[in-house]
Structures are given as structure tokens and as C-alpha cells.
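how would this look folded up:
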Amino acid sequence: MIQGPLKDVRQMISIPVLAGVALAIWAAWLGWDQRRDVHPDGSTTGPYEAWQVAGLVLTLLASVCWAASRRYVVGAVFGTTVGLTAAAWADWSDDASGLSAIGVGLVMVGSLAATAAVSFIIAGVNRSGSDRAS
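Okay, the predicted model is just below:
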């Protein structure tokens, strides 16, 4: 098990790495779809479909679980949150209604809560599993 300054450096490096991963995942799932769908009754939906958001969440879940299982909890939580918040801001910043700020805030709070919960569960399961193995 890595201890001391090297462990701290790896924790700190995991933050920008996982932020970049979150940005890339957002771009892959949501970044290319910018067109709203107009229905026959004149209502609009989108620009994202439910399958795109589900794909984003599941892919992010995999990266958060991977990082948390290696005890990079700080990177999993803060890196992913920063990456998603930056991606949402960049993607939605052209909204003239002002509601994009609320949406970005909700992405930030939701991703912080979700990644913290998943990370602490995964880290706790790994810790109890390694205690039994010792």
C-alpha cells in the first residue's frame, strides 16, 4: 500500500484526471446533440434523449467506482463534480433565459451528492473486504 507524499500526490492528480474523464464522457454522450425536437403539437423536448443521459450516468458510475475502489475518493468526488459542472456550463451557457445557471447548480449539487455516496460506499466495501482478507 502506498503511503506518505506519493499517496497525496496521486490523490491530487486524480482530481484533474477525473475531471477530464467527466468532460470527455459528457462530450461523448451529450455534447454532440444540440437540436431540440419539435412535436406535431408545437411542443419541444430535448436536446437530450433519456438513453443519452442514462449512458452518461452509467459510464460515470463506472469511472467513479474504479477510482473509489483504488481509494481515490477525493478525485472521484471532486474531479467528477468539477468536470460535469464545467461541461454543463460550457454546453448551456448560451441560454438566454438565465435558467442555465440553475441547471448548472443542480448538476453540481446532484453530482457532488451522488459521487460522494457511491465513493464512500465503494471505499467502505473495499476497506471491509481488505480487513477480512488480512
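
switch to C-alpha atoms for all contacts and neighbour counts from now on
Fine.

mind listing the helices for the chain?
5-26, 50-69, 73-74, 80-92, 99-133 (DSSP state H).

Against Ala24, how distant is Thr45?
24 Å (Cα to Cα, to the nearest Å).

should've said Thr85
From Thr85 to Ala24 the distance is 12 Å (Cα to Cα).

this one next, for a side-by-side:
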Amino acid sequence: MIGMEHSSGGPSAEGQGVRLVHEADRDRYEAVDGTEVVAVLYYADEPPTGAEGGATVRDLRSTIVAPERNGEGLGSLLVRHVLDEARAQGLKVRPTCWFVDGWIGRHPEYADLLASSTEQGSAEGHGGDGR
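Got it, this is the predicted structure:
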């Protein structure tokens, strides 16, 4: 696998040996249990526009969890990891994925990562609220 890989630890999905992998060449993050990909978050990076200090905007487009693994917290685990990595890299995010948008709404400590409405540009009308 190409990209960063993190083993996670904790009380839920993490405690079951789920690894979080950034597949940068495929524009996605994966939650991997053993050899099985059990959740994926797809994104696309957009070049800096000059707003917000010229930060790259990572458009978080779609989160998919294997149906048989729903309810285990895998989506939340993946979103938190992606947002933490975006913060560490100085990126802004646009949550066009409804799951990511709702997750950030429930975790206001990540609201500072949201791209301004100037940066959002083409995202208007895609379920965002113009943040």
C-alpha cells in the first residue's frame, strides 16, 4: 500500500485491529481490518485560491462503510483521522459528503478546518450550508 498507515487503538473499531491507510495515489483513505478494506473516504484536492492564506482545500466527497460493519464506528474513526491529517498538513476541508458534514457539525472542534465560502466556490448547492 502506498501512503501513510496508522494502526489505531481504542475501545471500538480501533480495538479490533483496524488500520487507517492513506492511499494518496487513489485519492482515498481506507480502514483496513486484516486484509479487508472495511471503509473508504474519497477526496479530491483543489489548489489554493488565495483565500485563507492560500490553503489547499480537500473536498471530502464520499464515505462508504461495508454494510456488515455499519454501527461499529468505522466511519467516525475514518473521518476523525482524515480531519486530523488535514489539520497537520495545513489543509482546509469542504465536506460535500453528508456523513462528513454531519460529523463536523457534531464535533465543533473541527469547524476551523472548514473552507470559507470564498474557497467553497463550486460546492455551493451540493448540500453545504455556505460555511
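
now what about the TM-score between them?
Overlay of the two chains. TM-score (TM-score structural alignment, normalised by the length of structure 2): 0.33; 76 aligned residues with a Cα RMSD of 5.0 Å.

circling back: so between Thr85 and Ala24 of structure 1, which is more surrounded?
Set Thr85 of structure 1 next to Ala24 and count neighbours by other Cα atoms under 10 Å: Thr85 wins out with 24 against 16.

which residues touch that one?
Val104, Gly105, Val107, Met108 (Cα atoms under 8 Å, 6 or more residues apart in numbering).

now the closest residue to Met108 of structure 1 other than its chain neighbours: how far from Arg132 of structure 1?
Distance criterion Cα to Cα, 6 or more residues apart in numbering; nearest residue to Met108 of structure 1, sequence neighbours excluded, is Thr85 at 5.3 Å. Plainly put, Thr85 of structure 1 is 38 Å away from Arg132 of structure 1 if you go by Cα to Cα.

Ile122 of structure 1 too?
Between Ile122 of structure 1 and Arg132 of structure 1 the computed distance is 16 Å (Cα to Cα).

Kindly report the same for Leu58 of structure 1.
The value you get for Leu58 of structure 1 to Arg132 of structure 1, if Cα to Cα is used, is 29 Å.

what do you get for Ser111 of structure 1?
Where Arg132 of structure 1 is concerned, Ser111 of structure 1 sits at a distance of 31 Å (Cα to Cα).

Please consider this matter closed, and thank you.
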